[in-house]
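*Asks:* sequence? don't have it. structure:
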């Protein structure tokens, strides 16, 4: 044997060349995807809605890359012995063919989906659950399965011509469950419960809830845009990362991005702001968020009437004082003989609309008082329709000629209050 090797020496590369060849072989070996072999590993794939046929692209998982046409195709390359359980409906069943190691399980009831899935799971089997096909309300139930079975959640994120595959980490952490609970509460009520985190996304959620509750249209729209921006480019370390699609779907359902919002111009109020409030109030009503609809309508009425006069008050008065006096004058307008019958009639309509919306809003807040919920919904719809007629288009035409008179009355009361305050301070001195 040694004789043969000695004879081959002249034909072998020198030591440096041998080292280079070995290095290249090692690099190729490390670059080659490592196929993972597990005897008892299965995939859970939900096919509940018709999906567009995916195109072939690169799927990347950690340092492994494959050119595949689908999530299942990628998993079959990664785990050659994997068994695939496809839970499908009567419609989607036709899109899947019977293959070796692939089982089609027909879903008979969407509400009992996860109880059906659990009936097919075994304690000693390792499962991979593809979460991309989960609906929002299914995510919590998927997490419950993780507590009892050996399930790994995989997220497939499409980035241009590449699909990034990643594990959902820390599914047993308390923070993970808390985030899910908070997002579900937000989806149901548009209020974000407290979380022990200072993440920018959570703070944006808090701002959205706060400004919506205050009826601050401009700031809640700004908070919404911030949420979308942060969520779209969310970091891998964020506790919200597993819920990226869940968050985007919540706001997609509202359609805030499609709102036909009109920008306000300085000193040109003409109820532009009220129109925006009304658009959002209608949106919330259509999505069954009735309290939020009533809040937006109430604040829209308050702000739009007040803003029309705001710049003309002058003087060193606080905004709160201006509003209190303004609404006092506006509600007592009938006793001023200087105004025409038509103007008084129109102001009555404005006051009635404002009072009615306020009552409806308060009733939604205190539903435990025994109010008929369906009746309240009908009353809110009447408020939306009525205020739209009273406020839009020629809403201020009857008030325009008497605007100066109304402002003078407000300024008169404000000045008297200011003088009284100054005289009181002099007496104290």
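*Replies:* That came in fine, so what should we check first? No experiment lies behind these values; they were computed from the predicted model shown.

*Asks:* When you work out contacts or count neighbours from here on, use the C-alpha atoms and nothing else.
*Replies:* Noted.

*Asks:* Can you name every helix or strand that the lengthiest strand in the chain contacts?
*Replies:* Longest strand in the chain, counting residues (DSSP state E): strand 150-159. If contacts are counted by 3 or more Cα pairs under 8 Å, 6 or more residues apart in numbering; DSSP states H and E, strand 150-159 sits against strand 126-130, strand 162-167.

*Asks:* number of nearby residues for residue 419?
*Replies:* Other residues within reach of residue 419, judged by other Cα atoms under 10 Å, total 12.

*Asks:* Can you say which helix or strand has it in it?
*Replies:* helix 403-428 (DSSP states H and E).

*Asks:* Next secondary structure element downstream of the helix or strand encompassing residue 354?
*Replies:* Counting by DSSP H and E, the element that carries residue 354 is helix 341-365. The C-terminal neighbour of helix 341-365 among helices and strands, as given by DSSP H and E, is helix 373-391.

*Asks:* Okay, buried residues for that following helix please.
*Replies:* Residues 376-377, 379-381, 383-384, 387, 390-391 are the ones in helix 373-391 that count as buried (16 or more other Cα atoms under 10 Å).

*Asks:* Ok, stretch 156-167 next?
*Replies:* 156-157, 163, 165-167.

*Asks:* Quickly check the residues you listed for the two that are furthest apart.
*Replies:* 163 and 167 (13.2 Å; Cα to Cα).

*Asks:* Second structure follows, compare the two:
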């Protein structure tokens, strides 16, 4: 017996699912709690049913034979008759489900198979409540309109925060796992390299001793020594081992940076060195800073002040640094692509990172500036809006700067501001309280 009792328990719900068992289970559960339920088994029928008698809510399966859920959602949102109907996507746990795409197309929420019926009821009830509030806006007096809009904004912020938490948890676990997997074999190689170096030196010493004691070992050995270039081998082998040691040290450094970046401390603030977070982010993005066929290497200029460790959520701040620096690289690439024939040959793409303390306000200031494409006014007005992006489809979600501001402002009590002009670059300024 389910303990959750819906507050709404009314409204017409259209279920679209080509799996008969899922359809029966959802229909039975929702009917039991007082909802009027209709069902279809494919996207085409769903579009006709929704336009014939508009439901209050649609539960829409992603994977269907004639039209997938994304296509059905797009068609529903394109029609003035059905565009305001909230849609909850249905996806099996073992199916690939692009949540950001689903929200961007207009989806309101999602549930996964196998169903947890209390969760289904809660999400259905939540969306129907929102729909009732939305429909009531036109009937409310003017002074209530602002309050309802604020409620919707808070709901949207809560939705974005849920995405952020899930994204950070997934990313942090993945990065931490990669760092752990790197450490084991690299540690093994590092330990064996030390022994290999000692063994090599011992063998070379023994070989030198043989050469001293037996300068004429015979034509066969002398010929073999010439064929394998013995003198060069003796000289080069220690250098090879030293190069391998440098490579191992570089992997250790990368692993350490990954662990620093993936700090999962969502519930409590800890003391953290801001410079460690920035440096770990730069190391992870190092491959994007290198020269490519469109531009020279990006120069990173760091002017670090004497910052004390501050109380913060390191994993979340690292996400902010990652987003701002990655955006700066994108801006430099975009400028080079659009102005490749006009740029001065002496132009060098740069990212400047400055840190400082403002003692009178007890705040830490981080400035991240690029000399890239910059932003026009119409873009500057929207960059912190949820799901707003200027990047091509598949290149950006429109959540990066929105989440960054939420982390800085709401989680840390700081501020995130910027200045930008077309083809003059962009500077973001983060201010964080020292405690």
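*Replies:* Received it, and whenever you're ready, just let me know what you need. The model shown is predicted, which means the values in this text are computed figures rather than measured ones.

*Asks:* where does the TM-score land?
*Replies:* The TM-score (TM-score structural alignment, normalised by the length of structure 1) is 0.30; 193 aligned residues with a Cα RMSD of 6.0 Å.

*Asks:* nearest to residue 5 of structure 1, of the buried residues of helix 373-391 of structure 1?
*Replies:* Ranked by distance to residue 5 of structure 1 (Cα to Cα), the buried residues of helix 373-391 of structure 1 are led by residue 377 at 93.8 Å.

*Asks:* what's the closest non-adjacent residue to that closest one?
*Replies:* Sequence neighbours aside, residue 290 is the residue nearest to residue 377 of structure 1 in space, at 7.1 Å (criterion: Cα to Cα, 6 or more residues apart in numbering).

*Asks:* can you tell me which residues contact the one you found?
*Replies:* By Cα atoms under 8 Å, 6 or more residues apart in numbering, the contact list for residue 290 of structure 1 reads 284, 364, 377, 380.

*Asks:* Could you give the number of residues near the first one?
*Replies:* Residue 284 of structure 1 sits with 18 neighbouring residues when counted by other Cα under 10 Å.

*Asks:* Residue 78 of structure 2 now?
*Replies:* Residues contacting residue 78 of structure 2 under the criterion other Cα under 10 Å number 12.

*Asks:* what about it, distance to residue 100 of structure 2?
*Replies:* Distance, residue 78 of structure 2 to residue 100 of structure 2, using Cα to Cα, to the nearest Å: 19 Å.

*Asks:* how much space between residue 348 of structure 1 and residue 399 of structure 1?
*Replies:* Counting by Cα to Cα, the gap from residue 348 of structure 1 to residue 399 of structure 1 is 12 Å.

*Asks:* hang on, the earlier thing: same list (the helices and strands packed on strand 150-159 of structure 1) but as a markdown table, adding distance to residue 360 of structure 1.
*Replies:* Shown next, in a markdown table, are these (distance: least, Cα to Cα, whole Å):
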| stretch | distance to residue 360 of structure 1 |
| --- | --- |
| strand 126-130 | 45 |
| strand 162-167 | 47 |
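
*Asks:* now the closest residue to residue 365 of structure 1 other than its chain neighbours: how far from residue 47 of structure 1?
*Replies:* Spatial nearest neighbour of residue 365 of structure 1, chain neighbours left out: residue 291 (7.0 Å); criterion: Cα to Cα, 6+ apart. Counting by Cα to Cα, the gap from residue 291 of structure 1 to residue 47 of structure 1 is 36 Å.

*Asks:* Helices along structure 2, start to end?
*Replies:* Assigned by DSSP state H, structure 2 shows helices spanning 20-32, 43-52, 69-78, 99-104, 117-135, 142-213, 219-227, 230-261, 274-284, 286-289, 314-338, 377-380, 400-405.
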